[in-house]
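Novice: Here is my input, please return the structure:
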Amino acid sequence: MKLLRQIATSNRAIIFSITLGAMLAPLCATPAVAQLASTPPMGWNSWDSYGTTVRENEVKANADTMAAKLKSFGWQYIVVDIQWYEPNAQAHGYRSNAKLSMDDHGRLIPAVNRFPSAKDGQGFKPLADYVHNKGLKFGIHILRGIPRQAVVENYPIFGTSIHAGDIADKNSLCRWNTDMYGVDMTKPGGQAYYDSIVAQYAKWGVDFIKADDMSSPYHKTEIEGLHKAILHSGRPIVLSLSPGPAPLTEAASLRDNAQMWRIEDDLWDNWRSVKNMNTRIEAWSKRVEPGHWPDADMLPLGHIGLRAERGNDRLSQLTHDEQRTLLTLWSIARSPLMFGGDLPTLDPFTTTLLTNGAVLSANQHSTGNHIAYSKGDLRVWTAHATGANHRKYIAAFNLGDTPVDTHLRWQQIGWKGAAGAIEELWTNKKVPGSAGLKIQLAPHASSIYSVNAP
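Specialist: Down below sits the predicted model:
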């Protein structure tokens, strides 16, 4: 009897523990931020085309084109880049100490002369609604810290008795822009300020924040504060950190606080930038996992430079081979894909890049992506296709200035062999490969294959 009573008491304790755990789990659970961006985000960003100057009608036009031509291929984010709060923003740089649009709590708001629907305190809500009604998601760029203008006028932090001057770190400055001071997160009100701006963004319907001047140099406390503010807002907002290079030594912190982080400084349409990105991507390849994406930066393809920070109105100066190489590398390495060209004036060749579903599938639905072979200027990546029996990817790159012509044996990339036809995904051509793969690449060119392999 004593043993039975012990068993009964033990069972009741287990049942109580399970029941209490089930009751408390929703209260104790941390929001599943890691489940945001379960695949690399794909979208459009205004920077490469419009720099600091993009206007509401241009954002809408890009959203219209994405919805009509690209959404079915997985493209979904429309992101307004830097200085949407600067009424007199200009191409080719920033106006020093510009007068910014902000509310009575030091929070930046869209410049109404550029974003007319923001009138009467509506902020980006009407524009976000427009984008959402297209079945897309809306994002904005922000700079680290609190506006210097808010500090000079010493605005009160929303919901507190603390003022902007109490939390500003006037020694923490952006190296390339004069809009902001850093926030001293050890001061009372530091977190409240970040909470207040993200609450505003959540109210507007923002789905994506590109936070700049955050990760190079690495501002850990403000990154953590922004991450907490997103959690406090209750809205699922993807956080992307810029600029690069983000430090590899902070990989754990980056993973804990963001879904994307830049691994290099701004990428533009020249081969040197693309070639150098290989080294960065290779270094970060083991850190790629669902919800956490090392970001090789935007795709400077198509029609760019309309009113950009760098360069004049032009089609991308990368050759067609170099453009395919860029998108092949971003895809096999699973970098986020943020297109920088102007979508309403998209040219036919760039359209073929952005609508190749097979290549994009490697970016969105693959695992185990890594360099399997490297010799001279030849790099070969392999990956497994998610959910496909024995389906794998091979991507080969010629980083040099002379042609590559070689026969790659399966053993050289750690495979036992391949069965059936191999398809090159840019050309849709079947190629033989019983004993290996013949690789012929022009300078700066690449190929990506789908392979049935054991």
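
Novice: CA only for contacts and neighbour counts going forward, please
Specialist: Will do.

Novice: need the helices for the protein, in chain order.
Specialist: Assigned by DSSP state H, the helices in the chain fall at 2-28, 47-50, 56-65, 125-133, 148-152, 164-167, 190-204, 220-233, 251-257, 271-284, 320-332, 348-354, 357-364.

Novice: And the residue nearest to residue 414 when sequence neighbours are not counted, how far from residue 413?
Specialist: Nearest residue to residue 414, sequence neighbours excluded (Cα to Cα, 6 or more residues apart in numbering): residue 372, at 7.3 Å. To residue 413, residue 372 is 5 Å away according to Cα to Cα, to the nearest Å.

Novice: so what sits against both of these two?
Specialist: Listed as contacting both residue 372 and residue 413 by Cα atoms under 8 Å, 6 or more residues apart in numbering are residue 382.

Novice: gap between the residue nearest to residue 135 when sequence neighbours are not counted and residue 25?
Specialist: Nearest residue to residue 135 in three dimensions, chain neighbours excluded: residue 67, at 7.2 Å (Cα to Cα, 6+ apart). For residue 67, the distance to residue 25 (Cα to Cα) stands at 39 Å.

Novice: So which of those two has more stuff around it?
Specialist: Applying other Cα atoms under 10 Å to residue 67 and residue 25 shows that residue 67 carries more neighbours, namely 18 against 11.

Novice: Now do the same contact list for that one.
Specialist: 76, 134, 135, 136.

Novice: One more, please, to line up against the first structure:
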Amino acid sequence: MRRCLVFVVALLAVSLPATAQQLAATPPMGWNSWNWFAGKVTDADIRKAADLMVSSGMRDAGYVYVNIDDTWQGKRDANGVLHPNEKFPDMKALADYVHSKGLKIGIYSSPGPQTCAHYEGSLGHEEQDAKMYAEWGIDYLKYDLCSFRKNMQEEHPNDVPAQNKMMIDAYEKMHQAILKTGRPIVYSLCQYGFDQSWQWAPKVGGNLWRTTDDIRAQYGSMMLIALNQAGLSKYAGPGHWNDPDMLEVGNGKLTHEENVTHMTFWAMLAAPLMAGNNLTEMSDDVRSILTNKEVIAIDQDKLGRQGDRLWAGDQIEIWSRPLSDGSVALAIFNVSHDQHNMHGLTLHLKDAGFGSGTAHARDLWSHKDLGVIKDTDVFTIPRHGAVLLKLTK
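Specialist: Predicted coordinates for the structure are as follows:
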């Protein structure tokens, strides 16, 4: 039997005021084509993804957006209207099909002349493109900085503040174009956290904004991004969310424990949950992780307060999140790379507002009520694993 990280835990709570907004009142949930299909995605792939979102139970678990990422674009005609390429013969019909499944549909563009995959961007055509999206029935726009960085650098060489203002203005321009359509479209800013995006993205209508560079299907990449969210909780709330990037659950060589850690961290962060796995060959294990209703309920808690770090050691991370019913979500992560390493840690329940030094606990991954836990109770967590508890008085 392999050795696991063992320690004793106690609990603290953090708070964040939330501002309610109608659109994206809870973090958006769905599936995005890029992580699995990249530039090969087609109309048929999106239709099949919609079917599988329903049959797998993902839709009923809350994953409602089916988002087309890069490489759908064709060329503009003489009037500047952008037409999809041959992979997407009829976007309106595709949107109607996705909607018929009780799902919503998203699309991708860039404020630059080209997207990251060198397809047609929206520069100079913002209103035209937004109007087209609305006519198709698009519900979600991912707007990726991409080639616009070159425009910024060429127009303002060696002047980073001016470059950043140019970037912010570009995102505001598309925001205004979306508003002009009158259609509620979730606005996802993909700008890699430049100029502390959490500070300015809500002001340009962002419902979610990337806080870091792209995620990869590797434990180190996922954890680096997750840990960089520490201290950002005050910037998130209903209608506006920090986005640590899409889920890689089920991708690459992530182990069961690493997938659980990934899902746990994103739930604690009130992060948008955008799966990106192969829905056709999704294992029962991956499905159970992605559709764990108790874990999703933490992510989607209506209070909308993002969790934050309580304590960190060399091989331990403890994060806490206050919930709308007065309870506290507590996540404990073993970040050790050593299969045989063991540690003991003591925290006190009183520090979390549990004056008696005890709390009622439920393990949200095992779906078990643990009863009353005390300061001296021990939780055993495997290498790269996590425990997620819901604590009540």
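
Novice: that older thread, ok, which of the helices of structure 1 comes nearest residue 399 of structure 1?
Specialist: helix 271-284 (6.5 Å; Cα to Cα).

Novice: Show me what residue 434 of structure 1 aligns to in structure 2.
Specialist: In structure 2, residue 434 of structure 1 lines up with residue 374, judged by TM-score structural alignment.

Novice: Count the residues that sit near that match.
Specialist: When neighbours are counted by other Cα under 10 Å, residue 374 of structure 2 registers 18.

Novice: you'd agree it is up against residue 355?
Specialist: No - when contacts are counted by Cα atoms under 8 Å, residue 374 of structure 2 is not listed as touching residue 355 (11.5 Å).

Novice: got any residues that touch both of those two?
Specialist: residue 349.

Novice: Spit out the contact partners of residue 153 of structure 2.
Specialist: Per Cα under 8 Å, 6+ apart, neighbours of residue 153 of structure 2: residue 163.

Novice: Give me the buried positions along stretch 53-69 of structure 2.
Specialist: For stretch 53-69 of structure 2, a neighbour-count test (16 or more other Cα atoms under 10 Å) marks 53-54, 56, 58-59, 61-69 as buried.

Novice: Let's see the distance spanning that stretch from one end to the other.
Specialist: Termini of stretch 53-69 of structure 2 sit 17 Å apart (Cα to Cα).

Novice: Same question for stretch 270-285 of structure 2.
Specialist: 23 Å.

Novice: and if you look at stretch 83-99 of structure 2?
Specialist: End residues of stretch 83-99 of structure 2 are separated by 21 Å (Cα to Cα).

Novice: pretty sure residue 383 of structure 2 is in contact with residue 343, am I right?
Specialist: No - checked against Cα under 8 Å, the pair residue 383 of structure 2 and residue 343 is beyond contact range at 11.8 Å.

Novice: Quick check: neighbours shared by the two?
Specialist: With Cα under 8 Å, 6+ apart, residue 383 of structure 2 and residue 343 have common neighbours residue 5.

Novice: Please say which of those two ends up with more neighbours.
Specialist: Shown here are residue 383 of structure 2 and residue 343; by other Cα under 10 Å, residue 383 has more neighbours (23 against 13).

Novice: just checking, what residue in structure 1 corresponds to the more buried one?
Specialist: Under the alignment (TM-score structural alignment), residue 383 of structure 2 maps onto residue 443 of structure 1.

Novice: what's its match in contact with, if anything?
Specialist: Going by Cα under 8 Å, 6+ apart, residue 443 of structure 1 touches 398, 399, 400, 401, 402, 403, 404.

Novice: Quickly note the distance from residue 231 of structure 1 to residue 238 of structure 1.
Specialist: Counting by Cα to Cα, the gap from residue 231 of structure 1 to residue 238 of structure 1 is 11 Å.

Novice: if you count what's nearby, which of those two comes out ahead?
Specialist: residue 238 (23 against 18).

Novice: Test my guess that residue 38 of structure 1 contacts residue 290.
Specialist: Yes - when contacts are counted by Cα under 8 Å, residue 38 of structure 1 is listed as touching residue 290 (4.8 Å).

Novice: How much space separates the nearest residue to residue 453 of structure 1 once chain neighbours are set aside from residue 380 of structure 1?
Specialist: If the residues on either side of it in the chain are set aside, residue 453 of structure 1 comes closest to residue 418, at 4.2 Å by Cα to Cα, 6+ apart. Counting by Cα to Cα, the separation of residue 418 of structure 1 from residue 380 of structure 1 is 16 Å.

Novice: do residue 51 of structure 1 as well
Specialist: Here residue 51 of structure 1 is placed at a distance of 35 Å from residue 380 of structure 1 (Cα to Cα).

Novice: So between those two, which is more surrounded?
Specialist: Between residue 51 of structure 1 and residue 380, residue 51 has the larger neighbour count (other Cα under 10 Å), namely 26 against 20.

Novice: what about the equivalent of that one over in structure 2, distance to residue 160 of structure 2?
Specialist: Using TM-score structural alignment as the criterion, residue 51 of structure 1 maps onto residue 38 of structure 2. The gap separating residue 38 of structure 2 from residue 160 of structure 2 is 31 Å, by Cα to Cα.

Novice: With residue 107 of structure 2 instead?
Specialist: 30 Å.

Novice: same check, this time on residue 201 of structure 2
Specialist: Taking Cα to Cα, one finds residue 201 of structure 2 at 17 Å from residue 160 of structure 2.

Novice: And those two? Which one has more around it.
Specialist: Neighbours around residue 201 of structure 2 and residue 160, counted as other Cα under 10 Å, are more numerous at residue 201. The numbers are 26 against 13.

Novice: got the contact list for the more buried one?
Specialist: Counted by Cα under 8 Å, 6+ apart, residue 201 of structure 2 has contacts 168, 189, 208, 209.

Novice: which ones are touching the second one?
Specialist: With contact set as Cα under 8 Å, 6+ apart, residue 189 of structure 2 has these partners: 142, 143, 144, 171, 201, 206, 207, 208, 209, 210.

Novice: Which position in structure 1 pairs with the first one?
Specialist: Residue mapping for residue 142 of structure 2 onto structure 1 gives residue 210, with TM-score structural alignment as the criterion.
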